[in-house]
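Asks: Pasting the sequence and the predicted model now:
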Amino acid sequence: MDFNRINEKLSILADAAKYDVSCSSSGSKRQNKNNGLGNSSGMGICHSYTEDGRCVSLLKILLTNHCIFDCAYCVTRKSNDIKRAAFKVQEVVDLTINFYRRNYIEGLFLSSGIFKNADYTMERLIAVAKKLREEENFNGYIHLKSIPGASDELMREAGLYADRLSVNIEIPTEKGLKLLAPEKNRKDFIKPMEKVKNEIIQYKNEKKLLKKVPLYAPAGQSTQMIVGASGESDAEIMYTSAFFYKSFNLKRVYYSGYVPISHDNRLPSIGTAVPLLRENRLYQTDWLLRFYGFDVRELLNTEYPNLESDIDPKLSWALRNLDQFPVDINKADMRMLLRVPGLGVKSVHKIIAARRYRKLNWENLKSIGTALNRAKYFITCDSRIFEGKDRTAAQLKGLIMNSSGSKFRKELSTQLNLFDNQSLQPT
């Protein structure tokens, strides 16, 4: 093996892979078997941080940065003058095993530019995963990036070896895709996602009837879209996310702020990078849709097409809907408790459990961990008057931001610094 050449390829193709953020790996429960290598069970593996703060890593590379397409927003587009490279299938297998044995990584995230055609590229991605599983007996985490337009047969085979599959829809709207990537068709992104969804459903049904059923993409599928390249509003972005969550049972949608890479007049000007705070707000909105029971139309609509930058989306919604408050902590149902600024999912469960035994007062809420600097303006309890009475939305917003003061700014700074974690939760 030519180690200098391998290192050169690794440098090129690992750098090219940094633009893909959708490599969280939680959710798989693949067990080690036959004294093999690796194990993706337990709390799982991800590319940055677990819930307990443990930093873990995947080998995140492209199979190649050659590509037959010329998408305006992509650094690997065929017209871009960059250094090109491509791994052989065995080279990726050897890298993964060698890195794993040295404890550098706990799994593999493998994507690729498209060379020749979708099926040819997808076959090579599958060949890597198949060799790792069958020849190296590797039981660690594998995330394969599905190639738009790949056949149903290849998508089925990919799910037998990968823990997670993902197809990047790239641009939130079909209009934006036609503008920036006219060679691509939105249907080619939908087709493999539909196949994976159906195979996962079939696997679950067969598992109910048969003991031994091969695993199929046990960590599900995800997607990613570029934010800010084609001018979509936050509403358009989140409506697209809501559609994909509902239609394809996705585990995650990832939001990647556009990084200026060219002077193409169809794109934002060089130096106009998407603020990280916008990604933050989109992820918080995403969390509200998945775990807090919000409908996307409540948060974003024709009247409010974009998220506020200075406050999180749940507080923004509450200030626009003051008629639904105050909420009585001792009587309200879970749905309404989850809508109170300052109450997270864990706090709500604690409140519901605790109030079975007594009426909760202010001190009880403090001991539970409620963010009272926000919640006190939206709730009543056994020992406190309603502090939000007769105050306007603007007054409440000012009070909340002022009471948080430097602590609010410090927490925001911390969130942005740790945002690679992608686990921000609005409360």
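Replies: Arrived safely, thanks for sending. Numbers count the residues shown, from 1 in each chain.

Asks: only C-alpha atoms for contact and neighbour calcs from this point on.
Replies: Noted.

Asks: what distance separates stretch 299-314 from the middle of the whole chain?
Replies: 20 Å (Cα atoms, centre = their mean, to the nearest Å).

Asks: which residue ranges form the strands in the stretch 201-350 of the chain?
Replies: In the stretch 201-350 of the chain, the strands defined using DSSP state E, counting those that start in this stretch lie at 221-227, 252-257, 327-328.

Asks: Distance from the longest one to the middle of the chain?
Replies: Taking Cα atoms, centre = their mean, one finds the center of strand 221-227 at 7 Å from the center of the full chain.

Asks: Please work out which residues outside that strand touch it.
Replies: 20-22, 164-172, 193, 196-197, 237, 249-258, 274, 279 (Cα atoms under 8 Å, 6 or more residues apart in numbering).

Asks: could you redo the last one with a cut-off of 7 Å?
Replies: 22, 164-172, 250-258 (Cα atoms under 7 Å, 6 or more residues apart in numbering).

Asks: Mean neighbour count, the strands of the stretch 201-350 of the chain: which tops it?
Replies: Stretch with highest mean neighbour count among the strands of the stretch 201-350 of the chain: strand 221-227 (a mean of 24; mean count of other Cα atoms under 10 Å).

Asks: Now do G42: how many residues are near it, please.
Replies: Neighbourhood size, G42 [other Cα atoms under 10 Å]: 12.

Asks: before we go on, here's another structure to hold up against the first:
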Amino acid sequence: MDILDKIRILADSAKYDVSCSSSGSSRGSKSGALGSTSPSGICHSFTSDGRCISLLKILMTNFCIYDCAYCQNRISNDIERAAFAPEELIALTMSFYRRNYIEGLFLSSGVIISPDHTMELMIRIIKTLRQREKFNGYIHIKIIPGASSHLVHEAGLYADRVSVNIELPEEANYKALTPEKNRASILKPMKQIAENITENSEEKRLSRYIENFVPAGQSTQLIVGATPTTDGKILSLSQGLYNDYNLKRVYYSAYIPISSNKLLPQLSAPPLLREHRIYQADWLLRFYKFTADELLKENENLDVNVDPKTQWALYHMELFPVEVNRASYEMLLRIPGIGLTSAKRIVRARKLSSLTYEGLKKMGIVLTRAKHFILVGGKYHGNFAMKPEFIYEAISEKKDQIQLSLFGEIDRNLSLLDPGDELMMKKAGISQLIAEKAIISKSLGGDF
């Protein structure tokens, strides 16, 4: 098969794996070697469907002995197949790197003959790149579940990052959708990699001549929407992986309907907004000191109309409004519209003088959200007197549709009143209802 046809087939087959990110490792240039790697050195570009293609992202082969129902490359699927010989991929990587097409290699593969056989071929590729070709760029390799522990360790000696994809959030999902795999075969290499990274860190403290082992850490991927699993269970699993296996990232991939299997949902489009909300919640777990239990119960899903931090805040209105001139750094991080950088700016600035509302605007705070949850010098700048239902309508991404529903409810309340009954009018607070309708109408015209 022509090399261009192989690239077309195997690059397309690799696009469903979203575990591409900045390198996270640093490797300086050396005499006689080609290239270098910096922590932020992978340039990002995106395909038409929004997926990152920052590396030469390719499969060694899309032949596979497994029959995973959700996978395009499953053995029962009638698709065009191709395979690279190790030397072909080595030459392709070096050629692309010299032409400045890429900054590294993202190598995955279908399983051929056995997990060990496949891993041996993949290791031959990255080992030859490092040792014979003196390739000093970034390499991310997928570990094949079920491969021997010595092969897992050897892969980590030549790669900057490794990943073992969990794919399915619950054990029961494996039995139904991918009977050849199980959770244990995936968690075993993840645990080994975590332990080897820890051991390597300890050895490097004793000697600077110790080689790096997976300097950019390990990651994994979960498919969102292929099973009935709730967002709460997905986030609980992710939190456990971060805590137990010291993962750098958990990536989430919206299920793309590529199979007519009755066990899989027949979606008209991938649940990309749900994927986005889970990424936002994952960010809160990693950097904002939230826990999965705080954000969601295991049987719940995230509200796609608002970001997870706003959803949490609306459920905990008893904690708000917060005076930004006195709130702790940890509490500032829990205010919608205030991020890591702006929270640090607030803490630094208020040491010099009291903060003002105008001053907050200059700090990069998203006041269209934050103003509903804060006091500035004792003054509340929100529009809805801390009423969570109105705040939700105002900052929801579907606020135009919700506005009509909300106005309908207010109008129904007004229609029940007798204009001639002054006492009833006062009891019902008609002036407040009319005022709220005017406030909402004005506020929803802005950018939330």
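Replies: Structure received. The shown structure was predicted, so the numbers you read here are calculated from the model rather than taken from an experiment.

Asks: JSON lines please, covering the strands of the stretch 201-350 of the first structure and showing distance to T392 of the first structure.
Replies: As requested, those are exported to JSON lines (distance: least, Cα to Cα, whole Å):
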{"stretch": "strand 221-227", "distance to T392 of the first structure": "33"}
{"stretch": "strand 252-257", "distance to T392 of the first structure": "33"}
{"stretch": "strand 327-328", "distance to T392 of the first structure": "17"}
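
Asks: Tell me which residue lies nearest the centroid of the first structure.
Replies: The residue lying closest to the centre of the first structure (Cα atoms, centre = their mean) is Y254, at 3.6 Å.

Asks: Surely P265 of the second structure and A226 touch.
Replies: Yes. Under the criterion of Cα atoms under 7 Å, P265 of the second structure makes contact with A226 at 6.3 Å.

Asks: Which one's more surrounded, these two?
Replies: A226 (26 against 16).

Asks: After alignment, which residue of the first structure pairs with that one?
Replies: In the first structure, A226 of the second structure lines up with A229, judged by TM-score structural alignment.

Asks: From S262 of the first structure, how far off is its match?
Replies: A229 of the first structure is 11 Å from S262 of the first structure, where distance means Cα to Cα, to the nearest Å.

Asks: same deal with L372 of the first structure?
Replies: On the measure of Cα to Cα, L372 of the first structure and S262 of the first structure end up 47 Å apart.

Asks: for L319 of the first structure, same thing?
Replies: 40 Å.

Asks: now swap in C381 of the first structure and tell me
Replies: 56 Å.

Asks: These two - which one has more neighbours?
Replies: Comparing C381 of the first structure with S262 by other Cα under 10 Å, the one with more neighbours is C381, at 20 against 16.

Asks: which residue lines up with the more buried one in the second structure?
Replies: Using TM-score structural alignment to pair residues, one finds that C381 of the first structure aligns to V376 in the second structure.

Asks: just so I have it, where are all the helices in the stretch 101-250 of the first structure?
Replies: Along the stretch 101-250 of the first structure, counting by DSSP state H, counting those that start in this stretch, helices occupy 118-130, 152-161, 174-180, 186-209, 234-248.

Asks: Just give me the mean distance for the last one relative to the second structure.
Replies: This means helix 234-248 of the first structure. Taken over the aligned residues, the distance from helix 234-248 of the first structure to the second structure averages 1.0 Å (mean Cα distance after the TM-score superposition for the first structure).

Asks: Switch the helices of the stretch 101-250 of the first structure over to CSV; also include distance to L343 of the first structure.
Replies: As requested, the helices of the stretch 101-250 of the first structure are exported to CSV (distance: least, Cα to Cα, whole Å):
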stretch, distance to L343 of the first structure
helix 118-130, 42
helix 152-161, 38
helix 174-180, 37
helix 186-209, 33
helix 234-248, 23
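
Asks: Which one, of those, ends up nearest to K397 of the first structure?
Replies: helix 234-248 (21.5 Å; Cα to Cα).

Asks: Let me know the angle separating the closest one from helix 186-209.
Replies: Counting by axes from the mean of the first three to the mean of the last three Cα atoms, to 10 degrees, helix 234-248 of the first structure lies at 40 degrees to helix 186-209.

Asks: Which neighbouring elements make contact with helix 234-248 of the first structure?
Replies: helix 186-209, helix 296-299 (3 or more Cα pairs under 7 Å, 6 or more residues apart in numbering; DSSP states H and E).

Asks: what sits up against that helix?
Replies: With contacts defined as Cα under 7 Å, 6+ apart, helix 234-248 of the first structure is touched by 172, 193-194, 197, 250, 253, 296, 300-301, 305-307.

Asks: now with 8 Å?
Replies: Under Cα under 8 Å, 6+ apart, the answer for helix 234-248 of the first structure is 172-173, 193-194, 197, 227, 250-253, 282, 285-286, 289, 296, 300-301, 304-307.

Asks: Now, of these, which are buried?
Replies: The neighbour-count test (16 or more other Cα atoms under 10 Å) marks 172-173, 193, 197, 227, 250-253, 282, 285-286, 289, 296, 300, 305-307 as buried among the contacts of helix 234-248 of the first structure.

Asks: how deep is R5 of the first structure tucked in, by neighbour count?
Replies: Close neighbours of R5 of the first structure, defined as other Cα under 10 Å, add up to 11.

Asks: Could you verify my assumption that L59 of the second structure touches V111?
Replies: No. Here L59 of the second structure does not reach V111: they are 10.5 Å apart, not a contact under Cα atoms under 8 Å.

Asks: Just the buried positions in stretch 130-139 of the second structure, please.
Replies: Quick answer for stretch 130-139 of the second structure (16+ other Cα under 10 Å): 130, 133-139.

Asks: The residue nearest to the centre of the first structure matches what in the second structure?
Replies: Matched across to the second structure, Y254 of the first structure falls on Y251, judged by TM-score structural alignment.

Asks: Same question for L338 of the first structure.
Replies: With TM-score structural alignment as the criterion, L338 of the first structure lines up with L333 in the second structure.

Asks: what number of residues lie near its match?
Replies: 23.

Asks: Repeat that for G217 of the second structure.
Replies: Neighbours of G217 of the second structure (other Cα under 10 Å): 23.

Asks: wait, what's in contact with the residue mapped onto it from the first structure?
Replies: Under the alignment (TM-score structural alignment), G217 of the second structure maps onto G220 of the first structure. Contacts were defined as Cα under 8 Å, 6+ apart; by that measure G220 of the first structure touches 27, 163-165, 200, 250-251.

Asks: related to what we said a few turns ago, quick one: the match of A226 of the second structure and T272 of the first structure, what's the gap?
Replies: 10 Å.

Asks: what about the nearest residue to I125 of the second structure once chain neighbours are set aside, how many neighbours?
Replies: In this structure, I125 of the second structure finds its nearest non-sequential neighbour in P86, 5.4 Å apart by Cα to Cα, 6 or more residues apart in numbering. Using other Cα under 10 Å, the number of residues around P86 of the second structure comes to 17.
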